[in-house]
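S.K.: Just the structure for this:
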Amino acid sequence: MEPQPSRSVAEALADVWSWHRTPRFLDYVADSFGVRVADLAAFDALYIYQVADGDLERGQFDHGSTFQWWEVTDAGVRECGRPGRLLGWRDAPEKVRGSFYRWPYVSFLHCGERVGFGECFGPALLNRKAGQLAAGPGGIELAGVQVVWRG
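M.R.: Sure thing, here's the model as predicted:
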């Protein structure tokens, strides 16, 4: 059976875009990655991609099974192909601004009511999380999220 894109999960993960430029994001980074950074993020875009295979409880994804990409900007969330700006050396100086990537990304695996996702926000900011999907006032929300691995 062909995997189906989970736009509602991508939109829930994209919520971080609306507050990534705020001090609240620095607290999120400290909790999620176990490091405290001083500089605020200023992403040019956030990319989210969905994989079809992996072990979401351990945060191990088969990135070769990627089948859907989304780009998140101030204009909203839109489907896109694999962004060329993510190719090559991901820590190249022109791709980094302070502690963060200019174009960070989040990968995810959606399995029923569970979701595993990995955030890659900067050269020292990589993790994997697992949580539940729940209905919220604005649509799907993530609940009971726990960090299962930090890079």
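
S.K.: CA atoms for contacts and neighbours, from now on please.
M.R.: OK.

S.K.: For this protein, just list every one of the helices.
M.R.: Along the chain, counting by DSSP state H, helices occupy 7-14, 23-33.

S.K.: one more to put side by side:
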Amino acid sequence: MENQSTQLLVIGGGPGGYVAAIRAAQLGVATTLVESAELGGTCLNIGCIPSKALIHAAETFEQARHQAAESPLGVRVSAPQIDIAQTVRWKDGIVRRLTGGVAALLKKAGVRVVPGWARVLDGKTVEVQAGAGAPGATMRIGCEHLLLAAGSLP
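M.R.: Here you go, the predicted model:
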């Protein structure tokens, strides 16, 4: 089992965790962030941002549908159609760009990102079960300070 250490260990790469990690690193604190899924948390990956993207697509479709109705100006547009697979690809592209932006900000700030599932052993030690990239690997990270920013999932 690998042992590492850091000044600040942040568990959770959502909007609370990644912002705290970036700011700490900017202030000169050696920072490690552990995230079990994609950076950005629920909001960026499956919640707020993707939902708003799909709502925007639905609103655009509705506007086009409304324009297809009879116009007093004599302008007629054929009924709109939606390619839902293309719409989902567009939404996924937005999510990829934003999560990539979060990763770039963390890297630029000097935050070490560890993919995996963290388990607090005590107030100064965390055990991390590696993510999909290295199944079965486990490491222990000792820290001076521990920030729990796990969001909606403990």
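
S.K.: Any idea what the TM-score is?
M.R.: The TM-score (TM-score structural alignment, normalised by the length of structure 1) is 0.24; 66 aligned residues with a C-alpha RMSD of 5.5 Å.

S.K.: Of all the helices of structure 1, which one is nearest residue 78 of structure 1?
M.R.: Between residue 78 of structure 1 and the helices of structure 1, the shortest gap by C-alpha to C-alpha is with helix 7-14, which sits at 9.4 Å.

S.K.: which parts of the closest one are buried?
M.R.: By 16 or more other C-alpha atoms under 10 Å, the buried positions in helix 7-14 of structure 1 come out as 7, 9-11, 13-14.

S.K.: just to revisit the earlier point, can you add distance to residue 107 of structure 1 and give the helices of structure 1 back as CSV?
M.R.: As requested, the helices of structure 1 are exported to CSV (distance: least, C-alpha to C-alpha, whole Å):
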stretch, distance to residue 107 of structure 1
helix 7-14, 9
helix 23-33, 15
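
S.K.: Could you say which one of those helices comes nearest to residue 77 of structure 1?
M.R.: helix 7-14 (7.0 Å).

S.K.: Packing partners of the closest one?
M.R.: Under the contact criterion of 3 or more C-alpha pairs under 8 Å, 6 or more residues apart in numbering; DSSP states H and E, helix 7-14 of structure 1 touches strand 46-51, strand 139-150.

S.K.: Give me the residues contacting it.
M.R.: 46, 48-49, 70, 72, 77, 106, 110, 139-142 (C-alpha atoms under 8 Å, 6 or more residues apart in numbering).

S.K.: Are any of the residues you listed buried, and if so which?
M.R.: 46, 48-49, 70, 72, 77, 106, 110, 140-142.

S.K.: Give the closest residue to residue 144 of structure 1 in space, chain neighbours not counted.
M.R.: Leaving out its chain neighbours, the residue that sits closest to residue 144 of structure 1 by C-alpha to C-alpha, 6 or more residues apart in numbering is residue 131, at 5.2 Å.
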